[in-house]
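Colleague: Below are the sequence and a predicted model; questions follow.
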Amino acid sequence: MRRVAGPTAHQKRARIHQTPGPRWFSPDRPVRTVHADASMYIGGLAALLLQSLHPVAMAAVWAHSGFRGDPWGRLQRTSTFLAETTFATAQDAERAVERVRGVHARVTGTTSDGVAYRASDPSLLAWVHIAETYCFLEAYQRYGRGVLTSLQQDGYVEDMASVARRLGIVDPPMTVAALVASLSSRRGELAPTEESSATAQYLLAAPPLPRPARLPYALLAAAAVDLLPPWAREHLALPMRTRLLLRVARPGGLAVTSAIRWVIPPLPSRTGQRRAPGGRSGM
């Protein structure tokens, strides 16, 4: 939890969940169910691997996000954004979105192939959104505490779309069918690169973790790779250890996520929280 959320994880958690005020999402929305679950550890890894296969998006991440110098810091910023937009007060969620939009507005550059990019490009933002939404939902359906119904799955995609639009993404998918179609439509833009290979090696073969955490992490990583569509796995430079662990990816992922739920305390009480005007109502 400290690696993913930072050294002040418990204080941050209390602030996000216990500060009184209206929220974007009511407590029974699917996005809150998914993002509160330990399966997000697997979904987050899968999303990073999938996102890395877009050469232009990966060039921007590699050059500007601090991934190489401070990978855990980048992960902590991402996890904080997800927590704030899902669980925090509407005011804090709006600030989180404005902060990210400000960062995106400053990120511009050129890939090694001479392709100009800007992080605020709606197409690049859409790719990141599609990859995250797909992987988070797939991880919950496979490793979550429960299983969402078809209606709830569409609700999750719709919830994620409401945040996506605030980030500047145009016409995000609103159903699972549209999400899968959007992911499939982007396949022609994906390809392995030196950056994606280095990312896979870093995340799968040599993550900066203490020795006792490496085996559980290796099982989470194998579960994340197993979560990806077969065509995406073929593009990844998988280390031999991950290839071998794919045989036990599902039982390993279930075991580690169950252990995480046992170790990490439940979310603070949601008493007094209400939906912000214009937010998502319960299903």
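Modeller: Received, thanks.

Colleague: all contacts plus neighbour counts: C-alpha atoms, from now on.
Modeller: Will do.

Colleague: can you give me the strands for the stretch 151-283 of the chain?
Modeller: In the stretch 151-283 of the chain, the strands defined using DSSP state E, counting those that start in this stretch lie at 274-280.

Colleague: Then the stretch 1-150 of the chain?
Modeller: All strands of the stretch 1-150 of the chain, identified by DSSP E, counting those that start in this stretch, fall at 22-25, 108-110, 116-118.

Colleague: what's next to the second one, contact-wise?
Modeller: This means strand 108-110. Ala59, Ala60, Ala116, Tyr117, Arg118, Ala119 (C-alpha atoms under 8 Å, 6 or more residues apart in numbering).

Colleague: Take these and write them to TSV, including distance to Leu236 and neighbour count.
Modeller: Below are the contacts of strand 108-110 laid out as TSV (distance: C-alpha to C-alpha, whole Å; neighbours: other C-alpha atoms under 10 Å):
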residue	distance to Leu236	neighbour count
Ala59	16	22
Ala60	19	20
Ala116	24	12
Tyr117	23	17
Arg118	25	18
Ala119	23	21
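
Colleague: okay, now the one to match up with it:
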Amino acid sequence: MRNVLREWRAELKQTFTGTRDAVPDWVGRLEEGDDTGYHLPGSAVWAVHGSMTTIVAGIRALLMQALHPGALAGVYDHSRFREDPLGRLAGTIRWIFTVSYGSTAAAREASAWVLRLHESVRGKYVDGHGVVRSYSANDPELLRWVHIAFTDAFLAAHKIWGGPIPGGPDAYVREWAQAGRLMGVDSPPLSEAEMRQQLDRWYDDGDLRSDERVAEMVAFIRNPPLHPSLRRGYRMLFAAAVSSLEPKYRDMLGLQPPRLGPFPLPVRLGTKVTLGVVHLALGRVGPSEQAARQRLRRLGFAA
């Protein structure tokens, strides 16, 4: 049993960080730096991003992002999501945790690294009105969509399965707006209501699109190439992400609320149990937060 648990823990680490055993090098570097960074212990960002709810949020964000044809084209045409889906996931996690826990220099460097990767991501797509458009992954409007989809997903999942947020939902949106600015988003939303208004504008204006590419992406997100030991838990987390979506977006994705025959699947309870098991396997405090606390103590701040 102990060997099974050890193997399961290793597979979880491989999925989220890209390495089975050792802590990734970038995590250790979060101890470096000469300032506190953009976010501190007790912040809304630390509360949300230090929670296991980020796993559900990540799935929800990927589903939502697929609805913008420009954002989907960048992933579909330029990323290696089919051959190396975990590599893309690990890169996204690296950026999120570096901005959340790193020094300001580390956060800026990580964001600049992502923007450099985006420079070659260009092409054409058919928008929600049937018009062929050119795109670049660093287009301000696409960056805004990705930022808001992530912020909405992290907040929505945490409101359902997480604990209290210091300052409430508005504080999280306001604090995480800094991540948007680092990525070139001009005037990101600063409240939950403003974020919701901007998100729904794409839907109301008919800019989102559901087609065969979206269906293919949804099928891939539903059944990614995970280790067999992780698949049952992932099915519950995918169901959680689906259940957390607003019905209008869920309908566009061709998804239905999870059911067991004629009965609704008890997603809230099942997800809470699943996240609790993952939390037990990975530890109470993640290595990124531990590294940040080490830096803060070195700088003389209580951590």
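Modeller: Here it is on my side, so go on. Fair warning: this is a prediction, and the values are worked out from it, not measured in the lab.

Colleague: Next, the TM-score between them, please.
Modeller: Here the superposed chains carry a TM-score of 0.88, computed using TM-score structural alignment, normalised by the length of structure 1; 271 aligned residues with a C-alpha RMSD of 2.2 Å.

Colleague: now for the strands of the stretch 1-150 of structure 1, which one comes closest to Gln11 of structure 1?
Modeller: strand 22-25 (19.1 Å; C-alpha to C-alpha).

Colleague: Spit out the contact partners of the residue nearest the centre of structure 2.
Modeller: With distances taken as C-alpha atoms, centre = their mean, the residue of structure 2 nearest its centroid is Gly58 (3.4 Å). Taking C-alpha under 8 Å, 6+ apart, we find Gly58 of structure 2 in contact with Phe150, Ala153, Phe154.

Colleague: Can you provide the mean distance from the helix ranked longest in structure 1 to its aligned counterpart in structure 2?
Modeller: As assigned by DSSP state H, the longest helix anywhere in structure 1 is helix 122-143. In the superposition with structure 2, the average deviation recorded for helix 122-143 of structure 1 is 0.7 Å (mean C-alpha distance after the TM-score superposition for structure 1).

Colleague: Would you check the span in structure 2 matched by that helix?
Modeller: Aligning helix 122-143 of structure 1 against structure 2 (TM-score structural alignment) gives residues 140-161.

Colleague: how far out from the middle of the chain is the matching stretch?
Modeller: Centroid separation for stretch 140-161 of structure 2 versus its chain: 8 Å, with C-alpha atoms, centre = their mean, to the nearest Å.

Colleague: Going by neighbour count, list what's buried in that stretch.
Modeller: 141-159, 161 (16 or more other C-alpha atoms under 10 Å).

Colleague: same deal with stretch 84-100 of structure 2?
Modeller: 85-90, 92, 94-100.

Colleague: which residues in the stretch 1-150 of structure 2 form helices?
Modeller: Applying DSSP state H, counting those that start in this stretch to the stretch 1-150 of structure 2 gives helices spanning 2-17, 25-28, 44-49, 53-65, 69-78, 85-101, 104-118, 140-161.

Colleague: Need those helices in CSV (columns: distance to Pro287 of structure 2).
Modeller: CSV is the format used below for those (distance: least, C-alpha to C-alpha, whole Å):
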stretch, distance to Pro287 of structure 2
helix 2-17, 11
helix 25-28, 7
helix 44-49, 12
helix 53-65, 15
helix 69-78, 29
helix 85-101, 10
helix 104-118, 16
helix 140-161, 20
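
Colleague: Which one, of the ones you listed, ends up nearest to Pro188 of structure 2?
Modeller: helix 140-161 (7.3 Å).

Colleague: Which position in structure 1 pairs with the residue nearest to the centre of structure 2?
Modeller: Using TM-score structural alignment, Gly58 of structure 2 pairs with Gly44 in structure 1.

Colleague: now Glu194 of structure 2
Modeller: By TM-score structural alignment, Glu194 of structure 2 lines up with Ala178 in structure 1.

Colleague: do the same with Lys272 of structure 2
Modeller: The alignment partner of Lys272 of structure 2 in structure 1, by TM-score structural alignment, is Leu254.

Colleague: Please report the distance of that match from Ala139 of structure 1.
Modeller: 10 Å (C-alpha to C-alpha, to the nearest Å).

Colleague: Any figure for the gap between the match of Glu194 of structure 2 and Gly144 of structure 1?
Modeller: According to C-alpha to C-alpha, Ala178 of structure 1 stands 22 Å off from Gly144 of structure 1.

Colleague: who has more neighbours, these two?
Modeller: Gly144 (21 against 14; other C-alpha atoms under 10 Å).

Colleague: Tell me which of the strands of the stretch 1-150 of structure 1 is the most buried.
Modeller: Counting by mean count of other C-alpha atoms under 10 Å, strand 22-25 has the highest mean neighbour count of the strands of the stretch 1-150 of structure 1, with a mean of 24.
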